[in-house]
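Novice: What follows is a predicted structure for the sequence shown.
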Amino acid sequence: MTPSARTFDTAVMPHLHAAYNLARWLLRDDRSAEDAVQEAYLRAFRFFKDVRGDDVRPWLLGIVRNACHDWLRQNRHLDDQVEFDEVRDSDMAASAADTAYADPFVLLDHRDLAGRVNEAIAALAPAFREVIVLRELEEMSYDDIARVAGVPVGTVMSRLSRARALLRRSLHDDRPAALRERKA
């Protein structure tokens, strides 16, 4: 089915969550991410007739990426950005904490690990953070990530390998003493 045979809503709107997720990780601010996604969707709507192929997700996320980079270039002077905290801000985490039969130690371990993973991802350089988010959180293929980032597949693989190594090192070095002792 060609892009002209389908509507913008049915082809692009199902990827809104992925677009916001990528923007949130790149910009590290919920409101800025919302603005960037809105701008990206306006651009996507304008150029929707030019889409080639059936899979619009990489095309759309490339536009989101570019909108985020444009936003960062225009707003570098803003130092008051607030980082999104998955554990604190997630409805899922809140509902899990409310579960009466949940083991409090398991919940504590889960919250601690999720928080440390989010901090480790946020500390990555933007190029590494981008490939981790697209591969591990959005489950995109290497080819699609290459299309989104505008780099060769080999570069995606290299960045992903380095990002994973940095995450492993960060999570290992940052593990609280109480967890190291209990796991041993």
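Specialist: Looks like it arrived, so ask away. What you are looking at is a predicted structure, and each value in this text was computed from that prediction instead of being measured.

Novice: From here on, just use CA atoms for contacts and neighbour counts.
Specialist: OK.

Novice: ok, Val133 - contacts?
Specialist: 22, 25 (CA atoms under 8 Å, 6 or more residues apart in numbering).

Novice: cutoff 10 Å now
Specialist: Each residue near Val133 by CA atoms under 10 Å, 6 or more residues apart in numbering is listed here: 18, 21-23, 25-26, 121, 139-140, 145, 160.

Novice: next up, a second structure to put side by side with the first:
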Amino acid sequence: MTDPSASTTGPDRARFDAQVLPHLDAAYNLARWLARDPLDAQDVVQEAMLRALRYFGSFHGNDARVWLLAIVRNTYYTVRQRTPPDSLRAEFDDEMHPLVDEGPSPETLALLAVDVGALQSALEHLPPPLREVIVLRELEECSYREIATITEQKIGTVMSRLARARERLRAELTCRPREVRRHDVR
């Protein structure tokens, strides 16, 4: 077995370290939310970084962060495809989740809520396609265009999934029992 780092040496390796390594936290954050398990996320990031290092010579873009996040996402789905958990086998149906945007956004609710655990729990309950767009947009602050590039989707699809993710988060956060909401700022 050949060492993938052997193909990237000298100036390329220094360029890789300078352009890609600063985005390691963002890579882990995305992997963590997709995999929903810290150990699985570490495995995904490790595999993604090996792939990024191996193929860095073909990177000619100006945004290494978007390039790396796309690799992390693709690596996650490749790994998940090998051993899909039972809960993730059902396909996400865009028609079953209508696009509705009424009331305050989940971001507003999240800023007002003291209970961060409720927000994390709500994010955990989102299907992967919705969870990934909300994480990329709200936590990693990617633009719609960057998300479309990372997920290989059209911008319209990104926007509709983001709207559905926000609606699902809003519903999840506002339907909690009254005693759970006692810490919410009104």
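Specialist: Ah, there it is. What you see is a predicted model, and the numbers here were worked out from it, not measured in a lab.

Novice: Next, the TM-score between them, please.
Specialist: Here the superposed chains carry a TM-score of 0.75, computed using TM-score structural alignment, normalised by the length of structure 1; 151 aligned residues with a CA RMSD of 2.4 Å.

Novice: before we move on, the earlier item: drop anything exposed from the contacts of Val133 of structure 1.
Specialist: 18, 21-23, 25-26, 121, 140, 145, 160 (16 or more other CA atoms under 10 Å).

Novice: Can you lay out the residues you listed as JSON lines showing distance to Ala177 of structure 1?
Specialist: JSON lines is the format used below for those (distance: CA to CA, whole Å):
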{"residue": "Ala18", "distance to Ala177 of structure 1": "35"}
{"residue": "Asn21", "distance to Ala177 of structure 1": "32"}
{"residue": "Leu22", "distance to Ala177 of structure 1": "32"}
{"residue": "Ala23", "distance to Ala177 of structure 1": "34"}
{"residue": "Trp25", "distance to Ala177 of structure 1": "28"}
{"residue": "Leu26", "distance to Ala177 of structure 1": "31"}
{"residue": "Ile121", "distance to Ala177 of structure 1": "21"}
{"residue": "Met140", "distance to Ala177 of structure 1": "35"}
{"residue": "Ile145", "distance to Ala177 of structure 1": "37"}
{"residue": "Leu160", "distance to Ala177 of structure 1": "28"}
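
Novice: In a markdown table: those residues, plus secondary structure and distance to Ser170 of structure 1.
Specialist: Output for the buried ones among the contacts of Val133 of structure 1, formatted as a markdown table (DSSP: H, G, I helix; E, B strand; the rest coil; distance: CA to CA, whole Å):
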| residue | secondary structure | distance to Ser170 of structure 1 |
| --- | --- | --- |
| Ala18 | helix | 25 |
| Asn21 | helix | 22 |
| Leu22 | helix | 21 |
| Ala23 | helix | 23 |
| Trp25 | helix | 18 |
| Leu26 | helix | 19 |
| Ile121 | helix | 9 |
| Met140 | coil | 24 |
| Ile145 | helix | 24 |
| Leu160 | helix | 15 |
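
Novice: Let's verify Arg178 of structure 2: helix, strand, or coil?
Specialist: coil (DSSP: H, G, I helix; E, B strand; the rest coil).

Novice: Based on its surroundings, how many neighbours for it?
Specialist: Neighbours of Arg178 of structure 2 under the rule other CA atoms under 10 Å: 10.

Novice: Aligned against structure 1, show me the partner of it.
Specialist: The equivalent of Arg178 of structure 2 in structure 1 is Pro176 (alignment by TM-score structural alignment).

Novice: contacting residues for the alignment partner in structure 1 of Asp40 of structure 2?
Specialist: In structure 1, the residue matched to Asp40 of structure 2 (TM-score structural alignment) is Ser32. Contacts for Ser32 of structure 1 (CA under 10 Å, 6+ apart) come out as 23-24, 26, 38, 68, 71-72, 75, 81-82.

Novice: Neighbour-wise, which one of those residues leads?
Specialist: Of those, with other CA under 10 Å as the count, Ala23 tops at 29 neighbours.

Novice: Give me the aligned partner of it over in structure 2.
Specialist: So Ala23 of structure 1 corresponds to Ala31, using TM-score structural alignment.

Novice: Do I have it right that its match meets Glu132?
Specialist: Yes - Ala31 of structure 2 lies in contact with Glu132 (CA atoms under 10 Å); the separation is 9.2 Å.

Novice: Overlap of the contact sets of those two?
Specialist: Joint contacts of Ala31 of structure 2 and Glu132 (CA under 10 Å, 6+ apart) are Arg73.

Novice: if we can go back for a sec, leaving out chain neighbours, which residue sits closest to the match of Ala23 of structure 1?
Specialist: Ala41 (4.8 Å; CA to CA, 6 or more residues apart in numbering).
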